[in-house]
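Visitor: Mind folding the following:
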Amino acid sequence: MGKLFRWLMRIATALVALGVAAVMLVWFLASQSLPDYDQTLTVEGLDAPVEILRDNANVPHILSASDGGVFFGLGYAHAQDRLWQMMVLRRTAQGRLSEVFGAATVPVDRLMRRYDLYRLAGQSVGAQDDLALAALEAYAAGVNARLAEINDRALGRGAPEMFLFDMPVAPWRPADSIAVIKLMAVQLSGQFRNEILRARVSLALSDPARLVDIMPDMPGQGVAALPEYADLAPGVRRQALAVPDLPRHPLDPVAAIGLAGASNAWTAAPTRSASGGTLLANDPHLGFTAPSIWYLARLELQSGGVIGGTIPGIPAVLTGRSARLGWGLTSAYVDDQDLHIEKLNPDNPEEYLTPDGYKRFETRPSIIEIRDQPAITLTLRWTENGPVLPGGRFGLDAITPPGHVVSLSWTALSPNDTTMSAALALLESDSVNAAMDAIEPFVAPAQNLSLVDHDTIALKLVGAIPARDPGHQSKGRLPSQGWRAENRWTGTLPYADNPEFVAPAGGILGNTNNKIVDRPFPDHVSYLWGDSQRIQRWQRLMQSREVHTRDSFIEAQLDPVSVTARTLLPLIGADLWFTGEAAPEGTSERQRQEALKLLAEWNGEMNEHLPEPLIYSAWLRALQKRLIEDDLGPVAQEFAHVEPLFIERVFRDVDGASAWCDVRLSARVETCTDMARLALDDALVWIGDTYGTALESLRWGDAHQATHDHPVLGDVPVLRYFVNIRQSTSGGDNTLLRGRMSGQDPDPFENVHGAGYRGVYDFADPDSSVFVISTGQSGHFLSRHYDDLAQLWRRGEYIPMSLDLDLARAASVGVTTLLPAQ
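Guide: The predicted structure is shown next:
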């Protein structure tokens, strides 16, 4: 027996030793790819020495005697810290993810191949000006210098993920950077998804007048009537609505409905600034990932220093400042996408109908290699309106009549995309007027560009806006018949016609993705806007004081108060507050009364430590679900986020909208009070099952965690605890401190989309300007810089944004010197 025990102990010890050895080996191999920030290297492709100073937040300050050297250094720094992210972004744009990740990403590759982004990016290289082309080539040389260093010195393949996935790495090319910009346009564009949803809803509703309730126009003059979608697409069956989309992969760049781009930006002129200088605050919103899509950097160009937020793969500071100019971006929600129903020739399906008769599709085969599976061949088809989309995505099958396909017109599908040239020209601009001229070539994604120099503030919509025929059948709001000339684009509107606001008398400008102009179609910009709620809180905060400071702008960025909650709770609870006798302890009636008491005393602050935001959010979610499920059937699943204007219309009975409260299949007529009471009970049952029945002990932050998850390793057992960054957060869908929720079970209130970058620039004292990103600079999960900024971001703290070289050197924790090879 003793002998057996000794052998068991030896085996156990050996297994433990092997396990420890395996962990040590993995750690050693992964740590090999941690970059050395304090070294001198001789590299190919460099025209002047480069110095990269790393401050204590790992922000690189890149110095060189030539602009080419600076962009080379940025490419090198990006590849040091975010190589895996860059390679995945490039493969996504190329439609080549499945070579690495297998069948799970085939739907993503199918769509990207049909968009043909990478070929269009390659064609767009020749459209760039000399400044942009030189920057692109220098940046690519910097990335490739890091790749050569990794290969020559066996630096762990450059990133720990490279050990887990077989991803051959090709040299970086200028086209790759343009492809990344086009990929950002994919992430920030949601107009065509809205067209599909609007078509499906119009087919599902028995009363077409109710469409404006659930998909309301922004307040202000809008379209009074639309043709029924069934008239535009004869042959579509009203009952053919339950067409679920494929499960969304974390690497899919097409955002879920309600999760396309958003952002905040506001500016103050010297007359509204306590310090007498202009102010600018910007926090662009994108889906959260680990690492963040944003990367902080400072470039010391010959025209002067610029500092702010970059995106790995793109050689430009997209939001930030120089010594003379500050700029910020918000999604403009331009209606820059149209779907067209293309009629196939019944005698030859390789032809489609045009205004001039049938014409052959432009076709090209495309082979998708799939890891561990046979390759598949797609036939890419283009019409005069754009690429033909796969019917199995986005519910397109439900709205496509037999004998037809659907194509997409989109400004981002330009083979002469000069967005990169515009973004780089902005870096050298020294005034608001110069910047507005420099940014004219910007194509997509359309943005509202907020600008300040030392004297002036401005907001200009940049990006191509399609020119449509006034006789367009659906005004671009529904998929339209592609063979009719009036439904086709006639070019783009002149840049001068894009909305702009310069030096307003009130001295304050801002945008929260709200409607900025009210122009009649076809000069309307958009019918779909990203916000109708945050703008109300912003107006109040801006006008509540005569002058502003850097700190008041920060306070507005971090404001968690929900105007939506303050507006809707009195409406939906009007007949429920303090009614009836106190119910016995432990009953559902008593639970409801306690919840209503908490909400009655709440000020609408979506604070992570309070229970009321969770009760309110669960109530609204359950209420919208009850209101729409019987009317929309399976299509109701598409409305994952509460639409505040819909709830308000219903409970104010705008144009008979209270009809949504009646359950059509029941004998009795339900009132909106009935629906509100039942929904609150639903919410409390769900909260009890998920978080417990002690309402006072609930924490909004437990449900509203920011999910900075690794898009590939985030679901891997054990490893997920090392690569995912989770934080309890305040805010919500409709607060300036925006934390857009997933809307999907089992964690519908997870914070999945928000301000990955925040910056506030004060031109009275530029070195007091501040910025932060939501994770850390490094994409290497063994680096201390992987998440060192995450807690600062969660607490609403920032780091300095200085162009003072002496400060950069004094705070340096590492200096990389790159020398040209002789």
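Visitor: from here on, contacts and neighbour counts on C-alpha atoms
Guide: Noted.
Visitor: What's the end-to-end length of stretch 413-433?
Guide: Distance across stretch 413-433, first residue to last, is 29 Å (Cα to Cα, to the nearest Å).
Visitor: Sorry, wrong one. I was asking about stretch 350-367.
Guide: End-to-end for stretch 350-367, by Cα to Cα: 20 Å.
Visitor: buried sites along it?
Guide: Under the neighbour-count criterion of 16 or more other Cα atoms under 10 Å, stretch 350-367 has E351, Y352, L353, T354, Y358, K359, R360, F361 buried.
Visitor: For those residues, work out which two are farthest apart.
Guide: Greatest spacing in those, by Cα to Cα: T354 and F361 (10.8 Å).
Visitor: Return the member of the buried residues of stretch 350-367 nearest to P174.
Guide: F361 (30.0 Å).
Visitor: hang on, L286 in a strand?
Guide: Yes: assessed with DSSP: H, G, I helix; E, B strand; the rest coil, L286 lies in a strand.
Visitor: about what we covered before: tell me the one of the buried residues of stretch 350-367 nearest V88?
Guide: So of those, ranked by how close each gets to V88 (Cα to Cα), first place is F361, at 31.1 Å.
Visitor: check contacts around that closest one.
Guide: Residues near F361 by Cα atoms under 8 Å, 6 or more residues apart in numbering: E350, E351, Y352, R381, W382, T383.
Visitor: returning to that earlier point: show me the buried residues of stretch 350-367 that map onto strands.
Guide: Applying DSSP state E to the buried residues of stretch 350-367, the entries found in strands are E351, Y352, L353, T354, Y358, K359, R360.
Visitor: now these as a markdown table including distance to L46?
Guide: What follows is these, written out as a markdown table (distance: Cα to Cα, whole Å):
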| residue | distance to L46 |
| --- | --- |
| E351 | 51 |
| Y352 | 51 |
| L353 | 53 |
| T354 | 52 |
| Y358 | 54 |
| K359 | 50 |
| R360 | 48 |
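Visitor: give the contact list for P441.
Guide: Neighbour list for P441: T418, T419, S421, A422, G463 [criterion: Cα under 8 Å, 6+ apart].
Visitor: one more, for comparison:
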Amino acid sequence: MSSTPATTPAARPRPRTRRILLEVIGAIVLVCLAGIGFLYFYVRDGQPQVDGQLALDGLEAPVTIVRDELGVPHIHAQNVHDLYLAQGFAIAQDRLWQMDLMRRLGEGRLAQVFGAAALPLDEENHRLGLPHAIQENAAHLRPREAKLLEAFAQGVNDLIVKRRNHLPLAFQLLHYRPEPWRPADSLALAAYMYKTLASGYKDKLIHETFAAKLGPALTNELFPDLSPWDIPPGAPLPQSPADLLPAAERRIAPVGAATALLPPVFAAPPQVADVRGGSNNWALSGAHTTSGLPLLANDPHLQFQLPGLWWTVDLRSPQVHVAGVAIAGVPGVIVGHNDKIAWGVTNSDADVQDLYRATLDGKDNVRTPQGWVPLQHWHETIEVKDAPPVHLDIAVTPHGPLVARDAGGQLALAWTLFAPDSLEAVHVFLALDQAQDWHEFEQALSGFAGPAQNFVYADTAGHIGYQLAGRVPERRGFDGSVPVPGDQFAYEWHGWIPFSQLPRVFDPASGLLATANSRVTPDGYPYVISTDWDAPNRTRRIYELLASQNRWNAAELGRVQTDTVSEQDRDFAAALVAAGGAAAVDGQKLSPDLQRALNLLDGFRGAMEHESAAPTLAYWTRKEMLHEVLAAKTGDTLATQYQWSEAPVFEQWLVRKQSPQWLPHGFATWNDFLLHCLTQVIQRDSLAPDKINWGRYQTLGILHPVFSHVPFARRYADLGPVPIDGSPLTVKQARNPILGDKVELGPSMRFIADPAHWDRSTLTLVAGESGLPFNKHYRDQWSAYLAGRGLPLWFSPSAVAAHAAHTLQLTPNTSR
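Guide: As a prediction, this is how the structure comes out:
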């Protein structure tokens, strides 16, 4: 028989203790409820007004903003001035804090808000000359561009004034208020994008270091600038690529005595990923579509961020009707369609920078081809929150600022950004938004002075086309892949490659056009655009998929955008399986784990799916092979610094050619070496499903820069982490840092245009239209993005009216 222990008086809480405890708990609960109540009312009060009527300064006539079920604004104005003023107002409603963050990023003023932690990035942007370029461009704006930027700024400032007592919560948490928006601030966002898309000078230092270590022959193999798998726009699809790398004639400068990569003058902080943007775009003629008219698709690959870079908008006035995405802080539409044409953009990976070795005399002079000239100096001040300001003295040569050093001395950066009109892209995209045919499309792009981009085109008349647009230096006798002497005429730029000489294709016979950052120049092209194209894997796969079906509609193109097959990893897995078979024939006994790994790889078709183990084994064994090959030649430290966009071409060549020059010592055959690499991978990570599945290495989690640090808010503000399919080499790109396991870069939006019926076009953002974490449109596109589902981009007035969720009338302020 059991008994219940008696409770002694000492075990009972005393009434006074219990009362105090209850009072403390009650007080905590009241504080929490008060905090939650404050947050609720503050957040609700801080939401933008999307219905009713508002009077705005600067408007010339009434404007209507209709927001659909996704919060996308459809802005209808009576003139272009009011259209872009209203766009500035609407963007600021959704993204004001993000706009302030990005202008500070471009202007090198993050530390003013975030303190010393942001100082390295501010200093980097100052030393690269971004604030200097912004000031130069602001002083040379074309009159019409200046007027439209002022109208846009007026709209932003109208919002700041009207919401001065109800600013987004991020401003309150960081204890500051936004400054008025200026036209130069839109240029700051353009400068930030310029750096994102065209800042590869560090690769030249890496290339130089390997060249000094390996010599020219091996260096040319390790750093290919073209391959037999390349498919320039309009070229036929190769059927059976050659086994050998092409014998390219490299036009590099003498490497000299450089023996080591020395630290640059500055370095990016660890939390800033040094990841270059990519992208896919393509167009199909009516011969390949169910409608008989073209289709166009675009998904720019950029670093993930919250809020996202893009903001969807539909702009309509008597002069223009265009829908697509804008950059939060810049007027107009960057990618999208009007009533006649559609266009998409990818980065061309054009080389728009050179490093010049500066000869200094110790007396503030630098030697140029014309003789000795004084150095100039940029004197910059960075304000730092809760700390003294930092003063910079940046020495500047005629080529550009001194930004780095190698064993040969200090290096000056020449960059197309430093031209006084490099950021004047607004007039180009405003002209593009209004273009009605191929001729007007090309005419608009001929004025583009930014980093060279691949534009694809489709129209309602049945035409498709491709045009490379932007400024690319004209180099003669050298290719810019390594630093060059700064005091010799032979290495000077000869202006820009003429627009008429940049690659273009109109209505190709195949009816197919695609770009994915790989080489776009035809064989024999006389100019140097790049030596560091992206590998052609995605481009080739896109062409293969498009050619695999006779007729496509807009909805079906989403399958191409989300394709996750890596043919490189499929072929490498087959090579590993063949190596295992050869070992068995030779009588070698394989370990149980190695045999199991080979069984997992056998029959792998390249689908980089997060629940599969084969992608992990193929991908990481391929990376192990590359590292050990390089370490055997250069040592482990230098091997880890190897970065080259076309490294997959070199990897393919290694496996196909099995060159004895690259086979590490200690291995009799390449088959032995490949099995060794696979063994290293499975010893490092067990074959347990939770350890080896691809999803462990491919997780997407996006953190809000402020709210991720606020416990009660992060669950609303952050996205993921979730395992995702894809890899750096798949059409659905998922790129991570060199040895990381978190995806940092991928499709920043997905757009499909249907000129046969514009209302069948789709556009999906990563998160949502709003940048306010507690707004219902902050993350309402996330599930569709992960599923690869296209969301409607309503265009016709009837469709907009049918899907209207809110209507705001803006009227001129007559009270002043």
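Visitor: still on that earlier bit, just the closest of the buried residues of stretch 350-367 of the first structure to L459 of the first structure, please.
Guide: T354 (39.6 Å).
Visitor: re earlier: looking at the contacts of P441 of the first structure, which two lie furthest apart in space?
Guide: Farthest pair in the contacts of P441 of the first structure, by Cα to Cα: S421 and G463, 12.7 Å.
Visitor: Quickly list what's touching both of those two.
Guide: Listed as contacting both S421 of the first structure and G463 by Cα under 8 Å, 6+ apart are P441, F442.
Visitor: right, and D338 of the first structure touches V406 too?
Guide: No: contact criterion Cα atoms under 8 Å: D338 of the first structure and V406 do not qualify, at 10.1 Å.
Visitor: residue in the second structure matching G604 of the first structure?
Guide: For G604 of the first structure, the aligned position in the second structure is G606, judged by TM-score structural alignment.
Visitor: Which ones among the contacts of P441 of the first structure lie within helices?
Guide: Among those, the members found in helices (DSSP state H) are T419, S421, A422.
Visitor: Any idea how many residues pack against the aligned residue in the second structure for the last one?
Guide: Spelled out, that is A422 of the first structure. Mapped onto the second structure by TM-score structural alignment, A422 of the first structure lines up with V428. V428 of the second structure: 20 surrounding residues under other Cα atoms under 10 Å.
Visitor: Closest one of the contacts of P441 of the first structure to E161 of the first structure?
Guide: Taking the contacts of P441 of the first structure together and measuring to E161 of the first structure by Cα to Cα, the closest member is T419, at 31.3 Å.
Visitor: What is the neighbour count of the residue nearest to that closest one when sequence neighbours are not counted?
Guide: Excluding its sequence neighbours, the residue lying closest to T419 of the first structure (Cα to Cα, 6 or more residues apart in numbering) is F442, at 4.1 Å. Residues near F442 of the first structure, counting by other Cα under 10 Å, number 21.
Visitor: Just to confirm, what residue in the second structure is aligned with F442 of the first structure?
Guide: When the second structure is aligned by TM-score structural alignment, F442 of the first structure is paired with F448.
Visitor: can I assume that match sits in a strand?
Guide: No: applying three-state DSSP, one finds F448 of the second structure to be coil, outside a strand.
Visitor: how near is it to H337 of the second structure?
Guide: Separation of F448 of the second structure from H337 of the second structure (Cα to Cα): 18 Å.
Visitor: With A509 of the second structure instead?
Guide: The gap separating A509 of the second structure from H337 of the second structure is 24 Å, by Cα to Cα.
Visitor: who has more neighbours, these two?
Guide: Set A509 of the second structure next to H337 and count neighbours by other Cα under 10 Å: H337 wins out with 32 against 10.
Visitor: Tell me if I'm right that that one and V320 touch.
Guide: No: applying Cα under 8 Å, one finds H337 of the second structure not in contact with V320, separated by 10.9 Å.
Visitor: which of the ones in helices among the contacts of P441 of the first structure lies closest to P315 of the first structure?
Guide: P315 of the first structure lies nearest to S421 out of those, by Cα to Cα, at 10.6 Å.
Visitor: Can you tell me the closest non-neighbouring residue to the closest one?
Guide: In space, and not counting its chain neighbours, S421 of the first structure is closest to A132: 5.0 Å by Cα to Cα, 6+ apart.
Visitor: Doesn't the one you found belong to a strand?
Guide: No: using three-state DSSP, the assignment for A132 of the first structure is helix, not a strand.
Visitor: can you tell me which residue in the second structure aligns to it?
Guide: Residue pairing (TM-score structural alignment): A132 of the first structure is matched to E145 of the second structure.
Visitor: where's that match relative to W311 of the second structure, distance?
Guide: Plainly put, E145 of the second structure is 21 Å away from W311 of the second structure if you go by Cα to Cα.
Visitor: Tell me which of these two has more neighbours.
Guide: Applying other Cα under 10 Å to E145 of the second structure and W311 shows that W311 carries more neighbours, namely 24 against 17.
Visitor: Many thanks, I have nothing further to ask.
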